[in-house]
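Undergrad: next come a sequence and a model predicted from it.
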Amino acid sequence: MGIDLPLGRDAAAVRRRIEAMEHVLERSFVIPGINRPVGLDAIVGLIPVAGDIITMAMGAYIVWEARNLDMPKWKLWRMAGNVAFDSVVGAVPVVGDAFDFLFRSNTRNLGIVRRHLDRHHPETRIIEQ
């Protein structure tokens, strides 16, 4: 596929894996006409029950990877709360599908991880163009 993700537990490797998962879940495709990026979270979430469970598990993977960075427990709980909130509201038929399109818990969690890494592991910082 051309994606080469590192396997280590170092901060740079974890950051790249979390960024890749967030991209897949939140920004994989662009909806033509409105140029709105969507990912598997919104698409798979259209499948009743199973889709919400799958996207919740994928969001929980980001929290698990953040645990490998020895992040404070309160940040991990906040990230888990984002995933849980997204999953609970996303499970509501029709309204939840629209909510998944607008509320990006994985992007929020990536922001928490990035702020932590930029402060505690500045060597992992990537200058975005």
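TA: Great, that's in hand.

Undergrad: could you use CA atoms for every contact and neighbour count after this?
TA: OK.

Undergrad: show me the contacts for the residue positioned nearest the centre of the chain.
TA: Note on the chain: the residue nearest the mean C-alpha position is Asn106, at 2.6 Å, using Cα atoms, centre = their mean. Listed by Cα atoms under 8 Å, 6 or more residues apart in numbering, the contact set of Asn106 reads 22, 25-26, 59, 62, 82-83.

Undergrad: which of those residues lies closest to Ala13?
TA: Distance to Ala13 across those (Cα to Cα) is lowest for Ile62, with 12.9 Å.

Undergrad: can I get the contacts of Asn106 in a markdown table with secondary structure and distance to Glu128?
TA: Converted to a markdown table, the contacts of Asn106 look like this (DSSP: H, G, I helix; E, B strand; the rest coil; distance: Cα to Cα, whole Å):
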| residue | secondary structure | distance to Glu128 |
| --- | --- | --- |
| Glu22 | helix | 16 |
| Leu25 | helix | 20 |
| Glu26 | helix | 18 |
| Gly59 | helix | 23 |
| Ile62 | helix | 21 |
| Asn82 | helix | 25 |
| Val83 | helix | 26 |
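
Undergrad: another structure for you, compare them:
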Amino acid sequence: MRRITPDQVNDFARMMGGDRNDPASVRRRIEALEAVLERAFIVPGINRPIGLDAIVGLIPVVGDLLAALMSAYVIWEARNLGMSKWHLARMGANTLVDTAIGAIPLVGDLFDFAFRSNTRNLRIVRRHLDRHHPSSAVIEGEITGRAR
């Protein structure tokens, strides 16, 4: 197994559109992950979006743990932004509730469909970014400001 160096990670982050800790880049990564986890597909007939979180949650135990790991990435990115322990704890609680109830057969699958922990966590991160890093705000796909 080949090991990836920190320089390779930084090169990949620059290639993907920014420094790995740049608030605008973090916002883009978190928004993209939230879209995949919560709204990647539309359920025919009811026109309700679902994502990988609900789909992999159908796999007993392993699916819920995998979804929790993907959700933990959002919390890790938030920690790298320097968010407060209170906000990180709220995000962790959202993920924990989603994982714990999501592990219950049938009831948990319906809960995953309704309780969107990643969307809630994205909302917390956006509020932080809008308050502390306003240059990362995006309007219709365009970054409104640049870091000084």
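TA: Looks like it arrived, so ask away. Note that this is a predicted model, so its numbers are computed, not measured.

Undergrad: and Val26 of the second structure, what pairs with it in the first structure?
TA: Counting by TM-score structural alignment, Val26 of the second structure lines up with Val14 in the first structure.

Undergrad: follow-up on the earlier one: map the residue nearest to the centre of the first structure across to the second structure for me.
TA: Using TM-score structural alignment, the equivalent of Asn106 of the first structure in the second structure is Asn118.

Undergrad: can you tell me the element that match falls in?
TA: helix 117-132 (DSSP states H and E).

Undergrad: and for Val97 of the second structure?
TA: helix 85-102.

Undergrad: what span of the first structure lines up against that helix?
TA: So helix 85-102 of the second structure sits over residues 73-90 in the first structure, by TM-score structural alignment.

Undergrad: most surrounded residue in the contacts of Asn106 of the first structure?
TA: Gly59 (27 neighbours; other Cα atoms under 10 Å).

Undergrad: ok, it touching Asn82?
TA: No: counting by Cα atoms under 8 Å, Gly59 of the first structure does not reach Asn82; the two are 9.1 Å apart.

Undergrad: how big's the offset between the helix holding Asn118 of the second structure and the first structure?
TA: Between helix 117-132 of the second structure and the aligned residues of the first structure, the post-superposition mean distance stands at 0.3 Å (mean Cα distance after the TM-score superposition for the first structure).

Undergrad: does the match of Val26 of the second structure count as helix, strand or coil?
TA: helix (DSSP: H, G, I helix; E, B strand; the rest coil).

Undergrad: how much space between it and Glu123 of the first structure?
TA: 13 Å (Cα to Cα, to the nearest Å).

Undergrad: which one's more surrounded, the two?
TA: Counting neighbours by other Cα under 10 Å for Val14 of the first structure and for Glu123 shows that Val14 has the greater number, 23 against 11.

Undergrad: which one of the contacts of Asn106 of the first structure sits closest to Pro37 of the first structure?
TA: Glu26 (7.2 Å).

Undergrad: show me the contacts for the alignment partner in the second structure of that closest one.
TA: Correspondence of Glu26 of the first structure to the second structure, assessed by TM-score structural alignment: Glu38. Taking Cα under 8 Å, 6+ apart, we find Glu38 of the second structure in contact with 49-54, 116, 118-119.

Undergrad: mind putting those residues into CSV with distance to Gly63 of the second structure?
TA: Below are the contacts of Glu38 of the second structure laid out as CSV (distance: Cα to Cα, whole Å):
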residue, distance to Gly63 of the second structure
Pro49, 19
Ile50, 15
Gly51, 13
Leu52, 10
Asp53, 8
Ala54, 9
Arg116, 16
Asn118, 16
Thr119, 19
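
Undergrad: buried subset of those residues, written for PyMOL?
TA: Restricted to buried positions by 16 or more other Cα atoms under 10 Å, the PyMOL selection for the contacts of Glu38 of the second structure reads:
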select buried, resi 50+51+52+53+54+116+118+119
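
Undergrad: among the contacts of Glu38 of the second structure, which one lies nearest to Arg90 of the second structure?
TA: The shortest gap between Arg90 of the second structure and any of the contacts of Glu38 of the second structure belongs to Asn118, at 11.7 Å (Cα to Cα).
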